[in-house]
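# Task: produce atomic coordinates for the following.
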Amino acid sequence: MTENLGTKYRFATVTTTYITLTLTSVLGVFFYMSQTLNVLYLLLFFVLCFLICFLFIQSRLEKLIYRKIKDIYDEVSLLEATSFSKKQISTDMETLTKEIGRFAENKKLEIETLKIRENYRKEFIGNVSHELKTPLFTVQGYILTLLDGAMKDKKVRKKYLKRAEKGVERLIYIVKDLDMITKLEVGGLSLNKTDFDIVKLIKNVFDLLEMKASKKHIVLTFDKEYASQVLVYGDEERLQQVLTNLIVNAIKYGKKDGTIEVSVEHLIKNKVIVRVTDNGEGIEKEHIPRLFERFYRVDKSGSRKEGGSGLGLAIVKHIVEAHNEKIYVESQFGIGSEFSFTLEKAK
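Predicted coordinates:
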């Protein structure tokens, strides 16, 4: 505190000392030459001169610096004038330089953050546009073909209507996922938490996805035989969606004749961790931090050959976080990936 005060008033103190000594010396010489020298009066003059000069110089400096810095802030429009107080003023130039440097650094970070968010926003809009226009154009193409005369051929009509139906289903799928993730982000989706057997739920997901996995000759398996139940507390329906999305993702990017292994491990007294491991393509390190963003795809090609809404992992993250749990990902490119999330044990 003493050091701060000394720094704040250093300039005024030193300047006042020089002025007071100079004036006192001149007055002393005058008294001496007039043979009326009085040491007591000289000391009194020194004290009064010092106090008056110090107060005057300090107040004028604070007003000058405050006005100049406020003008700078107003000109760059980076700080509202109302947020700038006279209490923040220091007459020490080193302190002022540090304060302005800190201010500039903070603003630089804010600008960089805004630029990153703007890039994400542009990329997100582009991805949404791409995901929606592909099925829309597909449906439009088939309908226009039918209107141009293909409707008269029953076989062509049936085939094109079925393809148009698939395009509409994909649109509905994307819109439903968008609606769900919006509700999750704003906290508008309530969870129906109960006690249930996570091993049984995983088996159900295996049964649902067995045919999809068999098309790529991928085996869905547990890491070991679970003889007894593993009871957890959560929303069974939403957690089924989490497991389904993770396993579907592993199937999409898994290698032919590969394996997807799911394990349930006890972490601490009241937690378990569920791991979904595959020996597929793997993910490069630069993509991992953005995996859970909406519509973010590791494969930047426009083909979208694997389909999906591009929202699967984003939904997974939001559902897990809605349970106040954590999700993790580890991956080595060319070797495989592991997605894992924690759950609370049943009480």
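# Please make it C-alpha for all contacts and neighbour counts, starting now.
Fine.
# Check the secondary structure at residue 207 for me.
Here residue 207 is helix, with the state taken from DSSP: H, G, I helix; E, B strand; the rest coil.
# Oh, that last question was meant for residue 158, not what I typed.
Per three-state DSSP, residue 158 ends up helix.
# Next: the one 3 residues further on.
The three-state label for residue 161, taken from three-state DSSP, comes out as helix.
# For it, give its distance to residue 172.
16 Å (C-alpha to C-alpha, to the nearest Å).
# quick one: which of the two has more around it?
Set residue 161 next to residue 172 and count neighbours by other C-alpha atoms under 10 Å: residue 161 wins out with 17 against 13.
# helix/strand/coil for residue 308?
What three-state DSSP gives for residue 308 is coil.
# and residue 184, that's in a strand?
No - judged by three-state DSSP, residue 184 forms no part of a strand; its state is helix.
# Not counting its neighbours along the chain, what's nearest it?
Leaving aside its chain neighbours, residue 184 sits nearest to residue 318 (6.1 Å; criterion: C-alpha to C-alpha, 6 or more residues apart in numbering).
# do residue 245 as well
Leaving aside its chain neighbours, residue 245 sits nearest to residue 312 (5.7 Å; criterion: C-alpha to C-alpha, 6+ apart).
# Around the one you found, how many other residues sit close by?
22.
# do you know how far it is from residue 148?
If you measure residue 312 against residue 148 using C-alpha to C-alpha, the figure is 38 Å.
# Equivalent analysis for residue 203, please.
49 Å.
# residue boundaries of the helices in this protein?
Assigned by DSSP state H, the helices in the chain fall at 2-8, 10-33, 39-76, 93-147, 154-186, 198-214, 236-252, 312-322.
# Now do the fifth one against helix 93-147, angle only.
What it means is helix 154-186. Going by axes from the mean of the first three to the mean of the last three C-alpha atoms, to 10 degrees, helix 154-186 is angled at 160 degrees with respect to helix 93-147.
# Quick check: which helices or strands does helix 154-186 pack against?
Where contact means 3 or more C-alpha pairs under 8 Å, 6 or more residues apart in numbering; DSSP states H and E, helix 154-186 is packed against helix 93-147, helix 312-322.
# Distance from the chain centre to that helix, please.
30 Å (C-alpha atoms, centre = their mean, to the nearest Å).
# Of the helices and strands packed on helix 154-186, which stretch is the most buried?
Ranked by mean neighbour count under mean count of other C-alpha atoms under 10 Å, the helices and strands packed on helix 154-186 are led by helix 312-322, which reaches a mean of 21.
# Give me the contacts around it.
The contact list for helix 312-322 (C-alpha atoms under 8 Å, 6 or more residues apart in numbering) reads 177, 180-181, 184-185, 238-239, 241-242, 245-246, 291-294, 326-327, 341.
# Please provide the structure for the following sequence as well, for comparison with the first:
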Amino acid sequence: MSINFKKSYKFAIKSSFYVTLFATGLVAVLLYLFFEINYQFLALFGLATLCFSFFVLQFRVEKFIYKRVKKIYDDVSLLDSTTLRNQPITTDMATLTQDVQKFAREKKIEIETLKIREEYRREFLGNVSHELKTPLFTVQGYLSTLLDGAMNDKTIRKKYLERAEKGVERLIHIVKDLDMITKLEAGDLNLDFTRFNIVDVVQNVFDLLEMKADEKNIMLMFDMKYTKPIMVWADEEKIQQVLTNLVMNSIKHGKENGTTEISIEDLVNNKIIVRVTDNGEGIQKQYIPRLFERFFRVDKSGARSEGGSGLGLSIVKHIIEAHHQKIYVESKYGYGSEFSFTLEKAE
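Have a look, this model is predicted:
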């Protein structure tokens, strides 16, 4: 470490002045008592004392402070060698205070971030454990019942095997979704960009989920009749998955005899925005920032009874961000929600 003296002579000048006053005064008294006072000698003596005192004090104080400041830097550098060890040491107290305060603020932020991550990790592991445990125990229960003797009854055997199959399908669905999110986050999932009509994709999603919507008598519809194609540049399969997840989510949390409406609007900068709006139960304001977290559920019990992996919205967010686009949420509790995302228009 190099030393970087930021000169601050105020202390040395004051101290030297006081030493000079005392020494000159003492010499003057001695001359008055024992010899004849020589003012020229006193002036030279005072000037010499002032200069000598100043340089000695300045040098010694800086060395004294440097040793202690260096120890502070060394002690603090044990926590973060890249931040402080490569910087010159300053003996200026204001600069030192700023450095240490900055270091303390950065470490506080880092510690708080680590705490948040640790909390998220614990919650995530707990959610993964719960999501996997439920279908696993279901499958285990049905198979154990069959092995205990129910296998001899053809009716029970078929029913339990079908239910066990559903549990396995849910496990596969969760694992596939987790694998997709991991690949999206790592940038390993390649997107196949093509030019396609987003209106046709929305209609395909409506056809796919029509029976699911009919179970709650929810109407799937456009906000208007789109007679002309709206061509976009994106991965058609992944965008269909985004729309499927959003529409499925609106059906899951929708009200009986409700509606799920999709609108497509032009935006500036050669973009469109796709809106998925429902008049369902809505989302409370405090939950909105966490909607796209893995396995996060607003209604922990009710949402699980509806099935799903709990990863749908997280996948939606990652796919849209992989397209370098934005996704938005607006919701009023008790009145419904709107999820919207942007896409690039095809030329």
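# Got a TM-score for the two of them?
Overlay of the two chains. TM-score (TM-score structural alignment, normalised by the length of structure 1): 0.89; 339 aligned residues with a C-alpha RMSD of 2.5 Å.
# Relative to residue 230 of structure 1, which of the helices of structure 1 is closest?
Closest to residue 230 of structure 1 of these is helix 198-214 (C-alpha to C-alpha; 5.9 Å).
# equivalent range in structure 2 for the closest one?
Here helix 198-214 of structure 1 aligns to structure 2 at residues 198-214, judged by TM-score structural alignment.
# once the two are aligned, what's the mean deviation for the matching stretch against structure 1?
Aligned to structure 1 and superposed, stretch 198-214 of structure 2 gives a mean residue distance of 0.9 Å (mean C-alpha distance after the TM-score superposition for structure 1).
# any idea how far that stretch is from the chain center?
Chain-centre distance of stretch 198-214 of structure 2: 34 Å, with C-alpha atoms, centre = their mean.
# What residues of that stretch count as buried?
198-199, 201-203, 205-206, 209, 213 (16 or more other C-alpha atoms under 10 Å).
# Next, format the residues you listed as JSON lines and append distance to residue 144 of structure 2.
Shown next, in JSON lines, are these (distance: C-alpha to C-alpha, whole Å):
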{"residue": "198", "distance to residue 144 of structure 2": "48"}
{"residue": "199", "distance to residue 144 of structure 2": "48"}
{"residue": "201", "distance to residue 144 of structure 2": "43"}
{"residue": "202", "distance to residue 144 of structure 2": "43"}
{"residue": "203", "distance to residue 144 of structure 2": "43"}
{"residue": "205", "distance to residue 144 of structure 2": "38"}
{"residue": "206", "distance to residue 144 of structure 2": "39"}
{"residue": "209", "distance to residue 144 of structure 2": "34"}
{"residue": "213", "distance to residue 144 of structure 2": "35"}
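# ok, back up a step: need the helices of structure 1 in TSV with distance to residue 301 of structure 1, can you?
Converted to TSV, the helices of structure 1 look like this (distance: least, C-alpha to C-alpha, whole Å):
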stretch	distance to residue 301 of structure 1
helix 2-8	59
helix 10-33	64
helix 39-76	42
helix 93-147	12
helix 154-186	19
helix 198-214	23
helix 236-252	15
helix 312-322	18
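# Alignment lookup: residue 346 of structure 1 to structure 2.
Across the alignment, which pairs residues by TM-score structural alignment, residue 346 of structure 1 is matched by residue 346 of structure 2.
# Aligned to residue 177 of structure 2, what sits in structure 1?
That one, residue 177 of structure 2, aligns with residue 177 by TM-score structural alignment.
# Surely that match and residue 309 touch.
Yes - assessed by C-alpha atoms under 8 Å, residue 177 of structure 1 is found in contact with residue 309 at 7.3 Å.
# ok, those two, which is more surrounded?
residue 309 (21 against 18).
# Can you tell me, leaving aside adjacent residues, what's nearest to that one?
Distance criterion C-alpha to C-alpha, 6+ apart; nearest residue to residue 309 of structure 1, sequence neighbours excluded, is residue 174 at 5.1 Å.
# burial of that neighbour, as a residue count?
Neighbours of residue 174 of structure 1 (other C-alpha under 10 Å): 19.
# contacting residues around the residue nearest the centre of structure 1?
Centroid check for structure 1 by C-alpha atoms, centre = their mean gives residue 117 as the closest residue, at 9.0 Å. Applying C-alpha under 8 Å, 6+ apart to residue 117 of structure 1 gives no contacts.
# make it 10 Å
By C-alpha atoms under 10 Å, 6 or more residues apart in numbering, residue 117 of structure 1 lies in contact with 111, 123.
# ditto for residue 64 of structure 1
58, 70, 91.
# Can you give me the distance of it to residue 19 of structure 1?
Counting by C-alpha to C-alpha, the gap from residue 64 of structure 1 to residue 19 of structure 1 is 20 Å.
# And residue 96 of structure 1, by the same measure?
On the measure of C-alpha to C-alpha, residue 96 of structure 1 and residue 19 of structure 1 end up 24 Å apart.
# now residue 70 of structure 1
29 Å.
# if you count what's nearby, which of those two comes out ahead?
The residue with more neighbours, out of residue 70 of structure 1 and residue 19, is residue 70; 18 against 15, by other C-alpha under 10 Å.
# Give me the neighbour count for the spatially closest residue to that one that is not a sequence neighbour.
Once flanking residues are discounted, residue 70 of structure 1 sits nearest to residue 81: 6.8 Å by C-alpha to C-alpha, 6+ apart. Under the neighbour criterion other C-alpha under 10 Å, residue 81 of structure 1 is assigned a count of 12.
# if I pick residue 81 of structure 1, what's in contact with it?
Residues in contact with residue 81 of structure 1, defined by C-alpha under 10 Å, 6+ apart, are 70-71, 73-74.
# for those residues, which one is nearest residue 281 of structure 1?
residue 73 (52.4 Å).
# residue contacts, the counterpart of that closest one in structure 2?
Correspondence of residue 73 of structure 1 to structure 2, assessed by TM-score structural alignment: residue 76. Residues near residue 76 of structure 2 by C-alpha under 10 Å, 6+ apart: 70, 83-85, 100, 103-104.
# now those as TSV including distance to residue 50 of structure 2?
Shown next, in TSV, are these (distance: C-alpha to C-alpha, whole Å):
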residue	distance to residue 50 of structure 2
70	29
83	40
84	37
85	37
100	35
103	39
104	41
